[in-house]
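Student: Here you go, sequence then predicted model.
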Amino acid sequence: MALDLFAGIPVTDYNAALPWYEQLFGRQPSFLPNAVEAVWEVAEHRFIYIVQDPVRAGNALVLSFVDDLETRVAEITRRGIGPRKRETYEGGVTKVSYQDADGNEISFGGGPG
């Protein structure tokens, strides 16, 4: 059975948020379902999307674990976005968090080795 996962991030102003997310992900959206929603496929059958929803904006928490955390962080930094917070937990797992203009937290994590 195929399984698709969509994680939504509500934003106040879609047109203002879209360029920031293109910088964060390093590319344009994978598809645009409508005039106020953009979707990025971040892994096979795994999607993160933004949607204009001012009432809910600023409350999203999204975490993606990646194999290449340091490379990913360096690439995002080169594109002009710095992390808001970096945490290392017992056992060496690291979480690097970014925050959009609404206060939504988008994080990438990775383990040791």
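Tutor: Yep, that arrived.
Student: make it CA atoms for all contacts and neighbour counts henceforth
Tutor: OK.
Student: can you count the residues close to residue 83?
Tutor: Residue 83 has 14 neighbours, counted by other CA atoms under 10 Å.
Student: Specify the local secondary structure of it.
Tutor: For residue 83, the secondary structure call by DSSP: H, G, I helix; E, B strand; the rest coil comes out as coil.
Student: hmm, who's touching the longest helix seen in the chain?
Tutor: If you go by DSSP state H, the chain has its longest helix at helix 14-25. By CA atoms under 8 Å, 6 or more residues apart in numbering, the surrounding residues in contact with helix 14-25 are 11, 28-29, 36-38, 50-52, 76, 79-81, 100-101.
Student: what's near enough to touch the closest residue to residue 51 other than its chain neighbours?
Tutor: In this structure, residue 51 finds its nearest non-sequential neighbour in residue 37, 4.4 Å apart by CA to CA, 6 or more residues apart in numbering. If you count contacts by CA under 8 Å, 6+ apart, residue 37 has them with 14, 49-52.
Student: Now list the buried members of those residues.
Tutor: 14, 49-52 (16 or more other CA atoms under 10 Å).
Student: could I get these as CSV with distance to residue 87?
Tutor: Converted to CSV, these look like this (distance: CA to CA, whole Å):
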residue, distance to residue 87
14, 29
49, 25
50, 25
51, 28
52, 30
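Student: want to compare, so here's the second one:
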Amino acid sequence: MFTGMLSNCTVSNLARAEHWYARLFNRAPDQRPMDGLLEWHLAPGFGVQVFAEPERAGHSTLVLEVADLDAQAARLLDSGIGHHGPQPGGGARILQLEDPDGNRVVLASPLAGLSR
């Protein structure tokens, strides 16, 4: 049985990505396990890695469930992360974001059947 998950986004410039993801997660990375890798631990057994791998940068997608999508949308605008606002998508409401390399980051309201 699976007990955890680390998703991964590949980026071309780690310093630029760190600035963007720190604004997304509203804090600095939790860990730097090795050169070129940042980690945010979002809940027990659940996190996001941002890895400097320029040849693969920009082809990742993250979908993260959030409790209050409207509050997150407002906070992100205040932090300088632009977007077009929440919209319907996949049986939920979603907020589509793009990091500086073009990786897709989607915030979603609680998804029916997936929330605990």
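Tutor: Thanks, I have it. Computed from a prediction, not measured in an experiment: that's the story for all the values here.
Student: What's the separation between the residue most central in space within structure 2 and residue 91 of structure 2?
Tutor: Closest to where the C-alpha atoms of structure 2 average out (CA atoms, centre = their mean) is residue 105, at 5.1 Å. Plainly put, residue 105 of structure 2 is 17 Å away from residue 91 of structure 2 if you go by CA to CA, to the nearest Å.
Student: Now for residue 29 of structure 1: which residues touch it?
Tutor: By CA under 8 Å, 6+ apart, the neighbours of residue 29 of structure 1 are 22, 38-41.
Student: If we use 6 Å, what do you get?
Tutor: The contact partners of residue 29 of structure 1, by CA atoms under 6 Å, 6 or more residues apart in numbering, come to 38-40.
Student: part of a helix, is residue 50 of structure 1?
Tutor: No: secondary structure of residue 50 of structure 1 (three-state DSSP): strand, not part of a helix.
Student: which ones are touching it?
Tutor: By CA under 6 Å, 6+ apart, the neighbours of residue 50 of structure 1 are 8-10, 37-38.
Student: Now it: closest residue in space, sequence neighbours ignored.
Tutor: Nearest one to residue 50 of structure 1, counting by CA to CA, 6+ apart, is residue 9 at 4.7 Å.
Student: Helix or strand: which one has that neighbour?
Tutor: strand 5-11 (DSSP states H and E).
Student: what comes up buried for that strand?
Tutor: Those would be 8-11, for strand 5-11 of structure 1 by 16+ other CA under 10 Å.
Student: can those residues go into JSON lines with extra columns for distance to residue 67 of structure 1?
Tutor: Shown next, in JSON lines, are the buried residues of strand 5-11 of structure 1 (distance: CA to CA, whole Å):
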{"residue": "8", "distance to residue 67 of structure 1": "22"}
{"residue": "9", "distance to residue 67 of structure 1": "23"}
{"residue": "10", "distance to residue 67 of structure 1": "27"}
{"residue": "11", "distance to residue 67 of structure 1": "28"}
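Student: among the residues you listed, which two are most distant?
Tutor: 8 and 11 (9.6 Å; CA to CA).
Student: Can you show me the strands along structure 1?
Tutor: Applying DSSP state E to structure 1 gives strands spanning 5-11, 31-34, 37-43, 46-52, 61-65, 85-88, 94-99, 105-110.
Student: do you know which of those strands lies nearest residue 72 of structure 1?
Tutor: Closest to residue 72 of structure 1 of the strands of structure 1, according to CA to CA: strand 105-110, at 8.4 Å.
Student: For residue 39 of structure 1, give its distance to residue 74 of structure 1.
Tutor: Per CA to CA, residue 39 of structure 1 is found 23 Å from residue 74 of structure 1.
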